[in-house]
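Colleague: Would you be able to build a 3D model of this:
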Amino acid sequence: MDTPYERKVAGHVVVAPDKFKGSVSAADAASAIARGLRTAAPNLTVVEFPIADGGEGTVEMMIRQGYTAVTCAVIGPLQQTIPATYALRGGTAVIEMASAAGLAHLGTPEPTSTTARTASTRGVGQLMRHALDRGAQRIVLGVGGSATTDGGAGALTALGARILDSCGDPLYPCGQDLADAAVLDIDSLDPRLRDTEVVVACDVDNPLTGPRGAAAVYGPQKGADSNTVTRLEHALGQWADVVGATVDRDLRHLPGAGAAGGLAFAMAAVLGAQLTSGIDLLLKLTSFTDIVDGAACVIVGEGSLDAQSLRGKGPVGVARAARHIGAPAVAVAGRCMVTDADARTAGFDAVYALTDLESDERRSMAHAKALLEQIGSIIARDRLSHPPTHQHDRAGAAPAVAHRP
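Modeller: Okay, the predicted model is just below:
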């Protein structure tokens, strides 16, 4: 007779984690979990489908699903020339704004108040124009991981717009200089944009300005001290006034307008872009429901499963998509910071945390691949080789999240 681990499981398993930030990439996390599953259940069919939700890894996700990688030189956030890659298939281009204006391109160990004031999204606009040159008629812009708080001014100038001060002189499109903005001239915007669908994939609902706005909430993460946050808030308010006067609508309070330091605001207000859930859009573009159809289980994951995760980030979006077609979802996290009830509401049948196997967080991060592989084996044992007989599951230890009937 076959052992429980050797019995053929009905249906395949989809392993669809996001990155474990500061530890392993989404692809490495998927491979480690899959190795554990196959070790414990050799007959199991495992599909690795690492994900992203608009931030780092978005372009890589699309390339793995058949998009072509396109690389070009752009101006980075601090005016340096850098290579940036986007994904293209047919008339759809998927651009990861962080590849042109992300924190990794600051050239400093940590962001500073100076970089927070002067970083620009010019390179993002250059990527968009390059995609138009390659025939793109739809541009999907993932906006996670930005180093900028320029309200999208840099991207607009790269697309042909001009920003002028009260004397009619052009301004450099960075956060601090927007305080002097008086006129936005969009007469020379690339005319191809009129026939181009622009979609912003974001996972936040922050407005451009105010206590929940781009400067107040995300400025400190980009190096801004309290004085710089105040200056950037004032500059973004002035920018919103100027843009509103030009396009005859004020979108500073639009949910999501504060994404990527206000890049989403400029795309929506000036280009008419649609702001939508990053993970939902990317799953649609990659036909994820076809991959999950008939699956015995979907395993999601990220470094920290917390309150921010529950607001629609990658793993929750995947769990929602899986539940919609009847596949149970299990979460793997570096650490779990949510209650059992919240995890169930988010669609997780169980949560397995690396910290249940290694309580020291630094060691857990350092040995994440090995721990993920171990958890893959535990999941195969607990949930795939035989029906669960317990009411709750937590990786190898205490109960966490109730199994959904």
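Colleague: Please make it C-alpha for all contacts and neighbour counts, starting now.
Modeller: Will do.
Colleague: For the nearest residue to T85 once chain neighbours are set aside, the count of nearby residues, please.
Modeller: Of all residues beyond its chain neighbours, the one nearest T85 is T71 (4.2 Å), with distances taken as Cα to Cα, 6 or more residues apart in numbering. Neighbouring residues of T71 were enumerated by other Cα atoms under 10 Å; the total is 13.
Colleague: ok, T71 - contacts?
Modeller: Under the criterion of Cα atoms under 8 Å, 6 or more residues apart in numbering, the neighbours of T71 are P83, A84, T85, Y86.
Colleague: How about L254?
Modeller: With contact taken as Cα under 8 Å, 6+ apart, L254 is in contact with N206, P207, L208, F265.
Colleague: Let's see this one next, to set against the first:
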Amino acid sequence: MRIVISPGAFNRTSRSLCAADSLARDWASVQPLDEPPVAPTFTSSILDVVARTVPGATFHDVPGVSGPDGRPVTGRWLALPDGSAVVDLAQVVGLSLMLEPDALGASTRGLGQVIASALDAGATSLTIALSGSASTDGGAGALSALGLRLLDETGEPLVDGGGALARLVFADMTDLRPAPLGGVTLLLDVDNPLLGLHGAANALSPRTGASPADAARLEYGLSRFAGVLGGTPDAPGAGAGGGAAYGFMVAWQARTFPGPAYVARLVDPTSAHHRPGRRTSVAGALVAA
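Modeller: Alright, predicted model coming up:
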């Protein structure tokens, strides 16, 4: 018999991959003739899953990047033998890294810093897993770390956090680092749009501790962000990663791919493939609300 062991996330108590390994050992002890492949869900550490299933994959640590609340953490990305890199938002901006909830102030800046490290090392393409974000900033922090300038009406840069987007007036893309030539693929766990009742702020930010008032402010900020950047905020999945999917879809023409299908394909290469989502258009170098 072939058994698939795929536990969900265990928050701060146990990593999903460790739980899966433990269950596999226990199963083998009572059913030694069965084949129990370990297939953690997409919400577990995607870096560990890829490292386990892709021969020659190597980890690269990035000390001192910004965690979701601004405290320094050690980021990590995975280099694959084909020259591509895999980055996991949750590893550096995950909810488990917050000492206490801060739905308005949490930022994805650390994600951008880890991505910059992979690009500096020569990554030819990127796969970015967007799950478990503590931040609802539309990817503004990550893109700012990559050179995007977000300005208020006086021309001053915004502070980090989704709450600050309510003051956004200009976005200057002049110094934004280009995407790698091989492109960017976003692994998504939800298909929510950026805005509206089912968007990142109203439907997803309560997981980060957002109150109804916080969600309303985040929704307004994300709507300003979308008004400035353009693109397609109602695209399925644009709200993933606290809206970070939208930011990368617009700024880097990133494609989307279902995270669970990606994990399934790694564990079983014969599983059905899914085509990446359509590319979106890039906003201009300087746009205003």
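Colleague: Overlay the chains and give the TM-score.
Modeller: The TM-score (TM-score structural alignment, normalised by the length of structure 2) is 0.86; 268 aligned residues with a Cα RMSD of 2.1 Å.
Colleague: Tabulate the contacts of L254 of structure 1 in TSV, adding columns for secondary structure.
Modeller: Compiled in TSV, the contacts of L254 of structure 1 are given as follows (DSSP: H, G, I helix; E, B strand; the rest coil):
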residue	secondary structure
N206	coil
P207	coil
L208	coil
F265	helix
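Colleague: What is the burial count for the alignment partner in structure 2 of V243 of structure 1?
Modeller: If you follow V243 of structure 1 across to structure 2 using TM-score structural alignment, you land on L229. Other residues lying near L229 of structure 2 total 26 when counted by other Cα under 10 Å.
Colleague: ok, L229 of structure 2 touching D172?
Modeller: No. The pair formed by L229 of structure 2 and D172 falls short of the contact definition of Cα atoms under 8 Å, at 9.6 Å.
Colleague: T81 of structure 1 maps to what in structure 2?
Modeller: Mapped onto structure 2 by TM-score structural alignment, T81 of structure 1 lines up with P72.
Colleague: Would you mind measuring from its match to P193 of structure 2?
Modeller: Distance of P72 of structure 2 to P193 of structure 2, given as Cα to Cα, to the nearest Å: 31 Å.
Colleague: Between these two, which is the more surrounded one?
Modeller: Each of P72 of structure 2 and P193 has its neighbours counted (other Cα under 10 Å); P193 has more, 24 against 14.
Colleague: dump the residue contacts of that one.
Modeller: Applying Cα under 8 Å, 6+ apart, the residues contacting P193 of structure 2 are G199, A200, P233, D234, A235, P236, G237, A238, G239, A240.
Colleague: neighbours of S304 of structure 1, just the number please.
Modeller: By other Cα under 10 Å, neighbour count at S304 of structure 1 equals 18.
Colleague: Quick check: chain neighbours aside, which residue is closest to D340 of structure 1?
Modeller: Using Cα to Cα, 6+ apart and skipping the chain neighbours, the partner closest in space to D340 of structure 1 is V401 (5.0 Å).
Colleague: sec struct for S31 of structure 1, please.
Modeller: For S31 of structure 1, the secondary structure call by three-state DSSP comes out as helix.
Colleague: Make sure it is actually in contact with E48.
Modeller: Yes. With contact defined as Cα under 8 Å, S31 of structure 1 reaches E48; the gap is 6.9 Å.
Colleague: So what touches stretch 47-65 of structure 1?
Modeller: By Cα under 8 Å, 6+ apart, stretch 47-65 of structure 1 touches 12-19, 26-27, 29-31, 34, 69, 85-87, 94-98, 141-145, 201-203, 278-279, 282, 286, 313-314.
Colleague: Got a PyMOL select line for the buried ones in those residues?
Modeller: Applied in PyMOL, the following selects the buried portion of the contacts of stretch 47-65 of structure 1 according to 16 or more other Cα atoms under 10 Å:
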select buried, resi 12+13+14+15+16+17+18+19+26+27+29+30+31+34+69+85+86+87+94+95+96+97+98+141+142+143+144+145+201+202+203+278+279+282+286+313+314
